[in-house]
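In: Here is the input, now give the coordinates:
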Amino acid sequence: MAAADDLQFEEFGDTATSLAANSDATTISIEDPGETPKHKSGPPRSSRREEDDELLGNDDSDKTELLAGQKKSSPFWTFEYYQTFFDVDTYQVFDRIKGSLLPIPGKNFVRLSIRSNPDLYGPFWICATLVFAIAISGNLSNFLIHLGEKTYHYVPEFQKVSIAATIIYAYAWLVPLALWGFLMWRNSKVMNIVSYSFLEIVCVYGYSLFIYIPTAILWIIPQKAVRWILVMVALGISGSVLAMTFWPAVREDNRRIALATIVTIVLLHMLLSVGCLAYFFDAPEMDHLPTTIATPNQTAAAAKSS
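Out: Presented below is the predicted three-dimensional model:
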């Protein structure tokens, strides 16, 4: 039968003290699999690579794409597939609008605001609002310019809505499609470090057009100098967003091709803004004469003279 002393619990001291007393003891260390080692052995990363990761978010790109794949696992012919493109809240939309209005050098707009959840909700409604802002402001501008003229008769120009919609939506979809195809082609030629999806490019272009909504409203002012100052300010802000966003995607390419790509992006954006201002606001308007009803005597006189 065991002695009473053998059944009593003993308090064990510090592990280090026990090991010091018994040098022949064997220890086993079990590490937490979730714990990362404090010191990693490996070659140091170059500063250029760290800058690219900071600017483009390459460390999180694979995780983001995996999450996006899990989120958009529905077939493309279902409503749920397209519903994910509009799954944003008001705070996200406001944050992306703020990012398009306040371009910060060294901060990538896609990485900071869009890559986590690119959407079509903001670009669609920004383009729709811009279409009506340009069409309505163009009609009001024409009315204010000819206000007070006795020979002028105001006629609403509803065709401006369809023309503006064609121009804005064609730019917001066709230009990103062409740019996405060009980047994919250059990525196959050069081992590029960045990859923008078509949805991300459309999102960038859509939010970059937000600055033109208040600009189009202010274009009602019947002063050409003021209008051109406004368009230059809007072009500078939105063009900076596009240039700083897509420059990291092409800077590893040939220097001339990279510069030509950025210049083309800015020139197409300038063509849109200047073209809208020139066509909808500064184009010479035809005088709308008042409509008169011809009397029978006037009709007979006109017939004799002919």
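In: CA atoms for contacts and neighbours, from now on please.
Out: OK.
In: Now for residue 86: which residues touch it?
Out: By CA atoms under 8 Å, 6 or more residues apart in numbering, residue 86 lies in contact with 119-121.
In: Let's see which of these end up in helices.
Out: Applying DSSP state H to those, the entries found in helices are residue 121.
In: How many neighbouring residues does the closest residue in space to residue 195 that isn't next to it in sequence have?
Out: The shortest distance from residue 195 to any non-neighbouring residue, by CA to CA, 6 or more residues apart in numbering, is to residue 249 (7.2 Å). Using other CA atoms under 10 Å, residue 249 has 20 other residues around it.
In: Just the buried positions in whichever strand or helix holds residue 249, please.
Out: Taking DSSP states H and E as the definition, residue 249 sits inside helix 224-250. Residues of helix 224-250 classed as buried under the neighbour-count rule (16 or more other CA atoms under 10 Å) are 227, 230-231, 234-235, 237-242, 244-246, 248-250.
In: Moving C-terminal from it, which element do we reach first?
Out: helix 255-280.
In: Which other helices and strands does that following helix contact?
Out: Helices and strands touching helix 255-280, by 3 or more CA pairs under 8 Å, 6 or more residues apart in numbering; DSSP states H and E, are helix 121-145, helix 224-250.
In: Now do the first one: which elements does it pack against?
Out: When contacts are defined as 3+ CA pairs under 8 Å, 6+ apart, helix 121-145 packs onto helix 159-189, helix 198-208, helix 212-218, helix 255-280.
In: One more, so I can put them side by side:
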Amino acid sequence: MAAADELAFHEFEEASNLLAETPDAVTTSGSGQLTPQGHVAVAVDSGGSYGAEEEVEESDKTALLQEKQQPGFWTFGYYQSFFDVDTCQVLDRIKGSLLPRPGHNFVRHRLRNRPDLYGPFWICATLAFVLAVTGNLTLVLAQRRDPSIHYSPQFHKVTVAGVTIYCYVWLVPLALWGFLRWRKRVRERVGPYTFLETVCVYGYSLFVFIPTVVLWLIPVPWLQWLFGALALALSAASLVFTLWPVVREDTRLVAAVLLSTVVLLHALLATGCKPLPLEPLAPPPQATSLPLNLLPPPTPRSQVT
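Out: Below is the predicted model of the structure:
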């Protein structure tokens, strides 16, 4: 009997403490009763184990998360998550790369910690294909204007453009990510992006060159350079505005050299995409006949007796 009184007093003491924290709360002696809307229900069982159901649910969730294992990098499921994006997300990220704004971080506002490889992969493939096609079209149009220019299909341009662009999108971000990781050890305040985020930023920054390469078919040199400079400015600005929140914590010298290197490499890629000016083939040398008085005298043949 004394044990029951102590248990009841213990329940009343716990309920009093909870009511002191929430004065508008309503106490119930069971977990199955309903409470009016706008009140906080404090359920105290006879065993003093309120909130046991929440603990059971949390333990179940933890067990489910532990059972769900991350697939290995050699499996298809590991890479499937990097292509799990819809059309709206890809278009939104392309729009963000075409319209860079100061203070607008592409990684934080567009990627939102969910980088993808779908957009960068197809942007690089499309750019390589467009470069090869426009390169051949440039030769065809030039031959129509000047018959002295010889045209032959150059299918190797697809391979050259593809290898160059994919190497740029993977190797340059790898070097940049490694350098920022090294600087993080030197200066703890420098926090780099992940490698996939860096690749994603570089991949989407190349989209502006796809319409630019098509516009380069216009045979006006100054207009071609204008389109190229505009595309380079937009693409480089997207990279600089994205990398600036990371490198600004470093020294001014390191930040200036790093951003200058990024812009310089981007400018080299843009210059390599621009078609070279075509020059007509030199006419073959014509054979000229020497006058008779300049011809060497014939050598006499030795007669055999």
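In: would you list the helices and strands packed on helix 121-145 of the first structure in CSV and tack on mean neighbour count and distance to residue 27 of the first structure?
Out: Supplementary listing: these in CSV, determined by neighbours: other CA atoms under 10 Å; distance: least, CA to CA, whole Å:
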stretch, mean neighbour count, distance to residue 27 of the first structure
helix 159-189, 16, 53
helix 198-208, 24, 54
helix 212-218, 20, 70
helix 255-280, 16, 59
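In: Identify the residue of the second structure aligned to residue 161 of the first structure.
Out: Correspondence of residue 161 of the first structure to the second structure, assessed by TM-score structural alignment: residue 158.
In: I'd guessed its match sits against residue 131; true?
Out: Yes. Residue 158 of the second structure lies in contact with residue 131 (CA atoms under 8 Å); the separation is 7.5 Å.
In: circling back: where in the second structure does the helix holding residue 249 of the first structure align, residue-wise?
Out: Counting by TM-score structural alignment, helix 224-250 of the first structure falls onto residues 221-247 of the second structure.
In: now the helices for the stretch 1-150 of the first structure?
Out: Secondary structure of the stretch 1-150 of the first structure by DSSP state H, counting those that start in this stretch: the helices cover 15-21, 47-56, 58-71, 79-83, 90-101, 109, 121-145.
In: What is the corresponding segment of the second structure for the first one?
Out: Applying TM-score structural alignment, one finds that helix 15-21 of the first structure aligns to no residue range of the second structure.
In: what do you get for the last one?
Out: Using TM-score structural alignment, helix 121-145 of the first structure lines up with residues 118-142 of the second structure.
In: Kindly report the same for the fourth one.
Out: Under the alignment (TM-score structural alignment), helix 79-83 of the first structure falls on residues 76-80 in the second structure.
In: Please work out which residues outside that stretch touch it.
Out: Counting by CA under 8 Å, 6+ apart, 70-73 sit against stretch 76-80 of the second structure.
In: and of these, the nearest to residue 54 of the second structure?
Out: Distance ranking of the contacts of stretch 76-80 of the second structure against residue 54 of the second structure, using CA to CA, places residue 70 first at 26.5 Å.
In: number of nearby residues for that closest one?
Out: Applying other CA under 10 Å, we find 9 residues neighbouring residue 70 of the second structure.
In: Return the residues in contact with it.
Out: Contact partners of residue 70 of the second structure, counting by CA under 8 Å, 6+ apart, are residue 78.
In: same thing with residue 219 of the first structure?
Out: The contact partners of residue 219 of the first structure, taken as CA under 8 Å, 6+ apart, are 137, 141, 226-227, 230, 281.
In: roughly how far apart are it and residue 131 of the first structure?
Out: As judged by CA to CA, to the nearest Å, residue 219 of the first structure and residue 131 of the first structure stand 14 Å apart.
In: Check residue 20 of the first structure too.
Out: Applying CA to CA, the value for residue 20 of the first structure to residue 131 of the first structure is 81 Å.
In: Who has more neighbours out of those two?
Out: Remark: of residue 20 of the first structure and residue 131, residue 131 carries more neighbours, 24 against 10, as counted by other CA under 10 Å.
In: The more buried one reaches residue 170, doesn't it?
Out: No. Contact criterion CA under 8 Å: residue 131 of the first structure and residue 170 do not qualify, at 11.8 Å.
In: Distance from the chain centre to stretch 81-101 of the second structure, please.
Out: Here the centre of mass of C-alpha atoms in stretch 81-101 of the second structure, compared against the chain's by CA atoms, centre = their mean, to the nearest Å, lies 9 Å away.
In: oh sorry, the question was meant for stretch 183-191 of the first structure
Out: For stretch 183-191 of the first structure, the separation from the chain centroid amounts to 22 Å (computed by CA atoms, centre = their mean).
In: Please tell me which residues of the second structure that stretch aligns onto.
Out: On the second structure, the counterpart of stretch 183-191 of the first structure by TM-score structural alignment is residues 180-188.
In: what does that stretch contact?
Out: 190-192, 250.
In: can you do 7 Å?
Out: Applying CA atoms under 7 Å, 6 or more residues apart in numbering, the contact partners of stretch 180-188 of the second structure are 190-192.
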